[in-house]
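how does the following fold in three dimensions:
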Amino acid sequence: MARRLTPALIAAASLALAAVAAPTASADHGAATGRALADRATAYGATAKYQVHANAVADGYVPDKYCVFDRVGRTGALGYPHFNHKYDNSVDPKKPAALYYEDDGRGGKRLVGVQWLVYDRDQKLTTDDDRPALFGTAFKGPKPGNFPGQPVHYALHLWLWKKNPRGLHETFNPAVACLPGTTRP
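Now for the predicted structure:
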């Protein structure tokens, strides 16, 4: 039986949207910050339904069976990526190319973060004149592909559904862990 969004989840998403979209009183926050907050609220609203894992799969997000962790720093993970390649090159806050899930402790998956992925125009790691931005933040990169056939690209992570103590747009989240035996050999 498919799980549905519970009233508590809907209420939590609504509160998150209200908190994110609320105007700030500080004079330090300009129009870019207002736009960034509005875009983040849009991303919350667009991805809330993916708290139910089956909704993400039904909408074309293909699960990877392996959990991705930080192999270099060994200080966190992304979780289980779910890519929908029709959203590659999207800078629309409603259309992330990837969703990241972690194990929920009950045999299911919990949405923790999202990612936008944009291919580098000239496919050179030495130039970045086409670097995109979203949420008032420049994408990281250009980066080489993570698997054979993936183009040189820019990426922007957003830890929308689980706080990342290192920052909202950091690649790996130390609060996300891969269970033993779930990472790519």
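
CA atoms for contacts and neighbours, from now on please.
Fine.

what's the closest non-adjacent residue to the spatially most central residue of the chain?
Residue closest to the average C-alpha location in the chain (Cα atoms, centre = their mean): residue 114, at 1.3 Å. Nearest non-adjacent residue to residue 114, counting by Cα to Cα, 6 or more residues apart in numbering: residue 99, 4.4 Å away.

secondary structure class for that neighbour?
Using DSSP: H, G, I helix; E, B strand; the rest coil, the structure places residue 99 in strand.

ok, it - contacts?
For residue 99, the contact set (Cα atoms under 8 Å, 6 or more residues apart in numbering) comprises 61, 81-83, 111-115.

please provide the structure for the following sequence as well, for comparison with the first:
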Amino acid sequence: MSTTQQLPQLSQLDRTPIRRTAILTAALAGALLAVPAAAQTRAAANVSGPTAVRDVEAAPTLAAVRAATARFRDVRVALKEGYVRDPSSMCMVAEMEGMPRQLGGMGIHYFRPDLLGITAPPNPRVSGTGTHTDFRTPGVLIYEPQPDGSLRLVAVENLVFEKAWRAAGNTEPPQFAGQEYYHMIDNPLTTADEAHGFEPHYELHAWLYRENPNGTFAQFNPRVSCASHKAPAHAHE
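Have a look, this model is predicted:
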């Protein structure tokens, strides 16, 4: 199946960053309140120090990350451990960030607010104070929607906000396995929201559960489809 066949047309919500951010603001407020208290207390033990990610030799192998995250194939496990679904319920594709359609899709994001340091709704964008970079406990899990309504884990991700990263004394972007994180910042001159409603940040995906011809750490995967994604009711209001 070609990428063109796999990826659906973007809804009006996807093309309107201001509207998406407004919805995200309202939804994230509820999501933060819903995070289990037990998950919130685990954050301190999982936050990496500012120099940890630059020590490539000390970083876990991809095999170790896969072994540590395999349980999240079951999204119910992720929910029990404090991950929450992207409140806007977006299934991300390359076009949403102003990238060529042929690059493919990303999927639906589930994240742990405590690891990202997110404690409040967007103002006006999502921001956080976390500097967590340990892929064995990723800050974000990415799922592909299936035709039967289930979700399949395709990748893990870590995201750190630039302001928090710099405040921790870091002068270079974080790295993992020799791969520098991507720097994401919205360009106000374009209609696409290149930072998907977030403040400037660094992010890196590891496609451990779906082979990616673009590369293990590429942002998008042409073998990921959003065709089976059922948008929330508010997406077309």
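
any chance of JSON lines for the contacts of residue 99 of the first structure, columns distance to residue 152 of the first structure?
Formatted as JSON lines, the contacts of residue 99 of the first structure follow (distance: Cα to Cα, whole Å):
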{"residue": "61", "distance to residue 152 of the first structure": "21"}
{"residue": "81", "distance to residue 152 of the first structure": "18"}
{"residue": "82", "distance to residue 152 of the first structure": "19"}
{"residue": "83", "distance to residue 152 of the first structure": "16"}
{"residue": "111", "distance to residue 152 of the first structure": "26"}
{"residue": "112", "distance to residue 152 of the first structure": "25"}
{"residue": "113", "distance to residue 152 of the first structure": "22"}
{"residue": "114", "distance to residue 152 of the first structure": "19"}
{"residue": "115", "distance to residue 152 of the first structure": "16"}
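
test my guess that the residue nearest to the centre of the first structure contacts residue 162.
No. Using Cα atoms under 8 Å, residue 114 of the first structure is not in contact with residue 162; the gap is 10.3 Å.

and stretch 163-181 of the second structure, what's buried?
Under the neighbour-count criterion of 16 or more other Cα atoms under 10 Å, stretch 163-181 of the second structure has 163-165, 173-177, 180-181 buried.

at which residues are the helices of the second structure located?
3-6, 17-34, 37-41, 43-46, 62-69, 75-80, 113-116, 162-167 (DSSP state H).

looking at the first structure, name the residue matched to residue 139 of the second structure.
In the first structure, residue 139 of the second structure lines up with residue 97, judged by TM-score structural alignment.

surely that match meets residue 87?
Yes. With contact defined as Cα under 8 Å, residue 97 of the first structure reaches residue 87; the gap is 4.7 Å.

higher neighbour count, the two?
residue 97 (24 against 18; other Cα atoms under 10 Å).

next one: that one from residue 122 of the first structure, what distance?
Plainly put, residue 97 of the first structure is 20 Å away from residue 122 of the first structure if you go by Cα to Cα, to the nearest Å.

repeat that for residue 31 of the first structure.
Distance, residue 31 of the first structure to residue 122 of the first structure, using Cα to Cα: 31 Å.

which residues in the first structure does the longest strand along the second structure match up with?
Looking across the second structure with DSSP state E, the single longest strand is strand 151-161. Counting by TM-score structural alignment, strand 151-161 of the second structure pairs with residues 109-119 of the first structure.

now do the matching stretch: distance to the chain's middle.
How far stretch 109-119 of the first structure lies from its chain's middle: 3 Å, per Cα atoms, centre = their mean, to the nearest Å.

just among the contacts of residue 99 of the first structure, which is most surrounded?
With neighbours taken as other Cα under 10 Å, the top of the contacts of residue 99 of the first structure is residue 113, carrying 28 neighbours.

any idea how far the nearest residue to residue 95 of the first structure once chain neighbours are set aside lies from residue 75 of the first structure?
Of all residues not flanking residue 95 of the first structure in the chain, residue 87 sits nearest, at 6.0 Å (Cα to Cα, 6+ apart). Residue 87 of the first structure sits 28 Å away from residue 75 of the first structure, going by Cα to Cα.

re earlier: quick one, the longest strand of the second structure and helix 62-69 angle?
Per axes from the mean of the first three to the mean of the last three Cα atoms, to 10 degrees, the angle that strand 151-161 of the second structure makes with helix 62-69 is 110 degrees.

mean shift between strand 151-161 of the second structure and the first structure?
Superposed on the first structure, strand 151-161 of the second structure shows a mean distance of 0.7 Å to its aligned residues (mean Cα distance after the TM-score superposition for the first structure).

picking up where we left off before, so what touches the match of strand 151-161 of the second structure?
Stretch 109-119 of the first structure has contacts (Cα under 8 Å, 6+ apart) with 50-53, 78, 88-91, 95-104, 132, 151-162.

repeat that for stretch 145-164 of the first structure.
Stretch 145-164 of the first structure is contacted from outside by 44, 111-120, 123-125, 131-132, 134, 138-144, 168-171, 173-175, using Cα under 8 Å, 6+ apart.

over to stretch 74-93 of the first structure?
By Cα under 8 Å, 6+ apart, the list of residues contacting stretch 74-93 of the first structure from outside reads 39-40, 42-43, 46, 60-70, 95-102, 113, 116-119, 132-134, 171-178.
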